[in-house]
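1. just the structure for this:
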Amino acid sequence: MVFKKLAQLTAASLAWSSPEQQRLQLENTKAADNGYFHWAAIKPSTSFKWHDCFGDFKCARLQVPMDWQGHSDEANKTVELAVIKVEATVSVTDPTYGGAVILNPGGPGGSGIGQVLRAGKNVRTLLSAGPESSNGVGKHFDVYGFDPRGVNNTTPTIICQPDSIAAGKWQIETNAYGYIGTSDTSFDNGIAKHVSTAAVARDIVEIFERHASERRATLARTVYKKGAEMVQYLGFSYGTILGATLSAMYPDRIHRAVLDGVADSFDYMAGGWSTNLPDTDLEFVKLGEYCWLGGPTNCPLYDEDGPAAIIDNLAKIIANFIHEPIGIPGDAISGPVIVTYNDLKRVFRDIVYHPLREFTVTAQILYDISQRNGSSLAAYKRAHFEPSLDHSLSERCLSDGPYSEACGGDDGAASFAIACSDGQSRLDQTKESYREYAREIQSQSRLIGEEWAVIQLACTAWHARPAWRYDGNFTAKTAHPILFVGNTVDPVTPRRNIALMKKGFVGAGELHVDTEGHCTYATVSMCAGRGLREYFQSGKLPEAEKGDKMRVCSPDRLPFDGYTELEDVPLPEGETDVEMWEALVGLNRVWP
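-> Below is the predicted model of the structure:
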């Protein structure tokens, strides 16, 4: 998911340790004493000290310099990275152990802790040796994730709202009034100067350094040699910007790097965010095509006259709804509610990322609206958009479990800090020039143009200046060629970005997945899964079929073919790798 929450929150304050943080840390420590895991109970260390957490995961807090270059007022301060891993199915002493692969979910400011909790075991299955492996040759990997600087469980955290009441109030206002809006704020720079992508790339190198030191100590066969450990990386969306930066800054350290859902790093670092949406509205065209292929049983919007008629009807339904919101009376479970066009736009924001999962739901919502029935949209709104005003986030985390939003924290301020620090040119932009920029961005997509235009708004009032910013040219010869992956229609990272980014990295490969949505998680494709596994297993780049310029993979399931999140999804005919298939389906279902 690219830059998901940037349009939802405006930064209000930053603090090294606010009273709310102190209260939560105290509650977390008490909870840990009662048998629950909380990060505050772990003492930070410059080496990995692993603790059991969230069932069968391992967690640690790795202490690194706040200022890697040592030139700022924070030169003597540290950052405590929250790191999680799902361990390989073999021990580090096993000859088939393949090391660690670190994930980044995007954002910027996405939680790697949350990603590994949701998806780490499926990623481990996907990348590690499968049934096709023989004679003990295949490799098995640890899967690591971490919360980047300023984000969630990594400390110090950039604070967006003083407490969950304020955060909930802001979200309610955002839902009510739409996406455009901001406030001019000031704050202590502190950690905000040290959350740039360059600093996070250096953190990744250090994570692998510490992993290597730990492994060498366990093996007791070789002496740890600083600077020799290679990096294995899998990044999505903004994670491809982080991956490109990592690969350009430390090309000799790249052993494996997959960049999935490729962003234009040049545009991002220039503060543009202006090349993301050329293909977004094609998603609606595909909705019409898949609805027609699915037939009247699977798609309530079906029209026998074909996809063009379906799309035309969609446009009419939406146009009528703009001026005619629908009221739904209360019942024993929920109070009365009015659903509006603004609510529908939020559905569009979700469905363009996840067409396989969401097209069926969206078609039902639009059909119901055409019948002046807003109940399905109201149900979607309650499930996805309405915040809880529970004043104790830590209590919610304990009650809702480690996969809940309450355990994820608020990454809004960190997202702004990272994006604004990287896009230096946007920091000095006036609000007047921003308005021109916003109009141009909104014109690119009717579906999510308004949301996207908000992303850079906060940077017009952002006061922190990055202590370390990468402004290189994304050109390098990596120790091993990197692999770019993209879908035919991606709503926010169009596939054309691959050609732009690929030419800067010598020998880089490409895997094209002929589907829609954001990143490969948006689909289920055994062909794509095998391509990723093969790359991590042997380093072999996907080979093109005869007559093609690159490997092109088809999806194994399509929207409106009966695929749902609630039912078992049978293994495709002719396939035998049940574990890989279940991993792919699992990734599609949990990807936010």
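2. from here on, contacts and neighbour counts on C-alpha atoms
-> Noted.
3. now the helices for the stretch 251-400 of the chain?
-> Under the criterion DSSP state H, counting those that start in this stretch, the stretch 251-400 of the chain contains helices at 265-269, 282-298, 307-323, 341-351, 355-370, 375-384, 393-400.
4. in JSON lines: these, plus distance to residue 76 and mean neighbour count.
-> Shown next, in JSON lines, are the helices of the stretch 251-400 of the chain (distance: least, CA to CA, whole Å; neighbours: other CA atoms under 10 Å):
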{"stretch": "helix 265-269", "distance to residue 76": "28", "mean neighbour count": "20"}
{"stretch": "helix 282-298", "distance to residue 76": "49", "mean neighbour count": "20"}
{"stretch": "helix 307-323", "distance to residue 76": "55", "mean neighbour count": "16"}
{"stretch": "helix 341-351", "distance to residue 76": "42", "mean neighbour count": "19"}
{"stretch": "helix 355-370", "distance to residue 76": "48", "mean neighbour count": "22"}
{"stretch": "helix 375-384", "distance to residue 76": "42", "mean neighbour count": "17"}
{"stretch": "helix 393-400", "distance to residue 76": "31", "mean neighbour count": "17"}
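5. one more, for comparison:
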Amino acid sequence: MVSHRKGEGDSAVSPLKSSDAWSWRPGTWGRIRNWRYVYVLSVVFALCIFQVRFRGGPHDRVLNDVHNPESPELWTEWLNITPSEKLHWQPCFGIYGPHLQCARLTVPMDYSRPLNESADHPKVHLALIMVPGTGRTRDPSTYAEAPLLINPGGPGGSGVSFVQSRAGSFQLLVGNQHDVIGFDPRGVGASTPKADCFASPNSSNGVLGRNVAYMNRLTWLISGQEVGLINSSDVALNKLNARARTIAQLCRRVDESEGDGSIFRHMTTPNSARDMLSIIQAWDEWRSSSQATQPIQSSAAAHPHEQRTLNDSEKSKASLKGKLVYWGFSYGTLLGATFASMFPNKVGRIVLDGVVHADHYVNPTWDSSVGDADAVWDKFFVYCAEQGTLCKFYRTGDDPEDVRKRFSETLSLLEEQPASVILPDTNLPALVTASDVKKSIFFAGLYAPIVGFPVIAELLDHALHNRLGHIAKGAGMVSLCSNVTLPVWPDDAMKGIACSDKRYKLNDDVAGLQARFEKAASHSWFADIWFGGEPALGCNGWEIESKDPPMRWDDHPAHKPALIETNFPILILSNTLDPVTPLSHALEMTRKFANASIVEQDGIGHCSISCISGCTIAHLRAYLNEGVVPPPPKFKSDSSNDGQWPTCQCFDKPWTASGYEAEESLSRLSVNRSHTRAYEELRAQFSASILSQQLDYNNPLKEYLVERSGLATSYP
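-> Model prediction:
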């Protein structure tokens, strides 16, 4: 029988008594061998008086009320939901009203060992949250033939949190006839077992075990703050490599203790694609549980041969029963493409937004992904000079080169002398380094320039005048030592998924890493951030072997596989300039699927939601709601990305108000202001999620950036 941690399959977790909250196993102190461990342990106990409030998360406003016995149940503890191989929906997350429904769907951890063969086969319990469409009743047959599944990227992003936080935005945008489902992929967020390298193999999965693991994680993160980026010092790369290998050993230790029940051996993207198929099958079974029948109509996809207005196009009436309807962002595009390649006959509607190049993804590092990052950053100087005094970093008479020169001088000052700040929320001293600022530029500025560039301009102006203390903030911490529970604890899913998916493992010495970094730096000034992240350097020395081989996306051109014939054409969305998923990658992925369409959004930023275009929204809605597929691209040759395909204009720019596109223009596209507002709200949540995930835990600028970049509307 495969063992599992206590609580993973249980229907409830009893809260700890306060007297039991910090009881330690016998012999703990006897294993403390050197003063450095004593110091780290003292930091852990110091952290015991704090609890991080997850900025940008859905529950930060209610954490202070959890000890009030008269407070209503504000959210559903996920482990209190009984997992099942069948879908059982129940109300959840009361702070958002009674509309949201939650479920935990049990699927095989190893699909070669199905659950119907033995109850002892290891299981995964997927966390799902649903925003029901209008007109739904207790009768499952009143729900849509196929729900709209959402994945926000990562890898390791929580679809539950994304949909939960912006439930109304999704329905406003795509239509309230959709039942929208956010799910946490295996190992991620509220799905269990968690991919948590910091969880002691001998501890429970209850409140105590999770809190101890959480504090161990924070201690480790704090200990690495001084390292900086790869090129911050002569020894930075050595230290980052050592830290990556140490975490690899930690994860390996957890994996070995779990044995065949280790989630780390089953985290590849193909397994998550199989999980999506399981969700579809469970949905079909749930809808049919009322013995209701639905008429099924069949017809070909609407695929105009020439570009024309959406109102002139045919509408597909094909049934979506048993098919995947999906919108994936960033890494979510790789998950969607993987599903389409594995189960092409199960494709109902798949939107890939901000496309990851599958051929590059399986490689040790992703150098070319940031090929357009510098071009996006160049736009900052252009827009700042154009907008004049609206840009806080502008000075009278500036042209773009003047702004660029001032930026270089400001960053050089921080490299020589980090800014000293006192965090007002906690009265803690902190340093703001050049690395902190550069990461802020990359994840806040480049990912969503419309709202991010004005924030970065403010930040740089504060840095130039030595006023970073005015915006630096603490983590908003409150007590952690009692039996407080959080809906979701942190995990190592990004590392587990990205490292497992590599067809060619990264296991270089420092000299080899330096050579790889120099190659990456030839693509972008931001290579030190991109190469130093979890999916690249973070996978160096990863030793856990996946039970399932990675996808063979990058086969030699001489053995180029035939086009993948999907049941319904895929729709791909890409910005003209995307900092991490360039248009060229989207075009090359389009070539892999027969009849796939691409819409280029003439804007900057990561994914289509980084800027607002009524034209893009119209294409998205027509595709999801009516099966209208734009014409496929016409390439000049098999070896060239030059050609013709539909292009949509973005009308909002940094430092402009949100009334950017005339109502008359939107009306012609069957789009209204509520749709553009919903896109803005999704952008706000997407930006906040990226910053929360990617910026260092103790970056003094993090909370400021999450608050400012997470605003729902364009500046000013």
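6. returning to what we had before: closest one to residue 222 of structure 1 among the helices of the stretch 251-400 of structure 1?
-> helix 265-269 (38.6 Å; CA to CA).
7. what range does the closest one cover in structure 2?
-> Taken onto structure 2 by TM-score structural alignment, helix 265-269 of structure 1 occupies residues 358-362 there.
8. again with stretch 102-120 of structure 1
-> Using TM-score structural alignment, stretch 102-120 of structure 1 pairs with 149-167 in structure 2.
9. for that stretch, measure first residue to last.
-> 12 Å (CA to CA, to the nearest Å).
10. give the next helix or strand downstream of the longest helix seen in structure 1.
-> Secondary structure of structure 1 per DSSP state H: the longest helix is helix 197-219. Sequence-wise, the next helix or strand downstream of helix 197-219 of structure 1 (DSSP states H and E) is strand 231-236.
11. equivalent range in structure 2 for that next one?
-> Strand 231-236 of structure 1 covers residues 324-329 of structure 2 once aligned (TM-score structural alignment).
12. try stretch 480-497 of structure 1
-> Under TM-score structural alignment, the match for stretch 480-497 of structure 1 is residues 568-585.
13. flag every buried residue along that stretch.
-> Using 16 or more other CA atoms under 10 Å as the test for burial, stretch 568-585 of structure 2 gives 568-585.
14. just those: which are in strands?
-> Among the buried residues of stretch 568-585 of structure 2, the ones falling in strands (DSSP state E) are 571, 572, 573, 574, 575, 576, 577.
15. please identify which two of those are farthest apart in space.
-> Greatest spatial distance in these: 571 and 577, 18.4 Å, computed using CA to CA.
16. isn't there a helix covering residue 21 of structure 1?
-> Yes: assessed by DSSP: H, G, I helix; E, B strand; the rest coil, residue 21 of structure 1 belongs to a helix.
17. number of residues surrounding it?
-> 17 (other CA atoms under 10 Å).
18. equivalent analysis for the one 3 residues further on, please.
-> Residues near residue 24 of structure 1, counting by other CA under 10 Å, number 17.
19. same thing with residue 183 of structure 1?
-> Residue 183 of structure 1 - counted by other CA under 10 Å - has 12 other residues nearby.
20. who are the packing partners of the helix or strand where residue 691 of structure 2 lies?
-> Using DSSP H and E, residue 691 of structure 2 falls within helix 673-694. Under the contact definition 3 or more CA pairs under 8 Å, 6 or more residues apart in numbering; DSSP states H and E, helix 673-694 of structure 2 sits against helix 159-165, helix 167-174, helix 614-626, helix 702-709.
21. export those helices to CSV and tack on mean neighbour count and distance to residue 510 of structure 2?
-> As requested, those are exported to CSV (neighbours: other CA atoms under 10 Å; distance: least, CA to CA, whole Å):
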stretch, mean neighbour count, distance to residue 510 of structure 2
helix 159-165, 24, 36
helix 167-174, 20, 46
helix 614-626, 22, 45
helix 702-709, 23, 30
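22. ok, which of these comes nearest residue 425 of structure 2?
-> Nearest to residue 425 of structure 2, of these and by CA to CA, is helix 702-709 at 11.2 Å.
23. what residues in structure 1 pair up with that closest one?
-> Going by TM-score structural alignment, helix 702-709 of structure 2 sits over no part of structure 1.
24. what packs against that helix?
-> Partner elements for helix 702-709 of structure 2 (3+ CA pairs under 8 Å, 6+ apart): helix 449-464, helix 673-694.
25. again, 6 Å this time
-> Taking 3 or more CA pairs under 6 Å, 6 or more residues apart in numbering; DSSP states H and E as contact, there are no helices or strands that helix 702-709 of structure 2 lies on.
26. could you list the residues in contact with it?
-> Applying CA atoms under 6 Å, 6 or more residues apart in numbering, the external contacts of helix 702-709 of structure 2 come out as 451, 452, 688.
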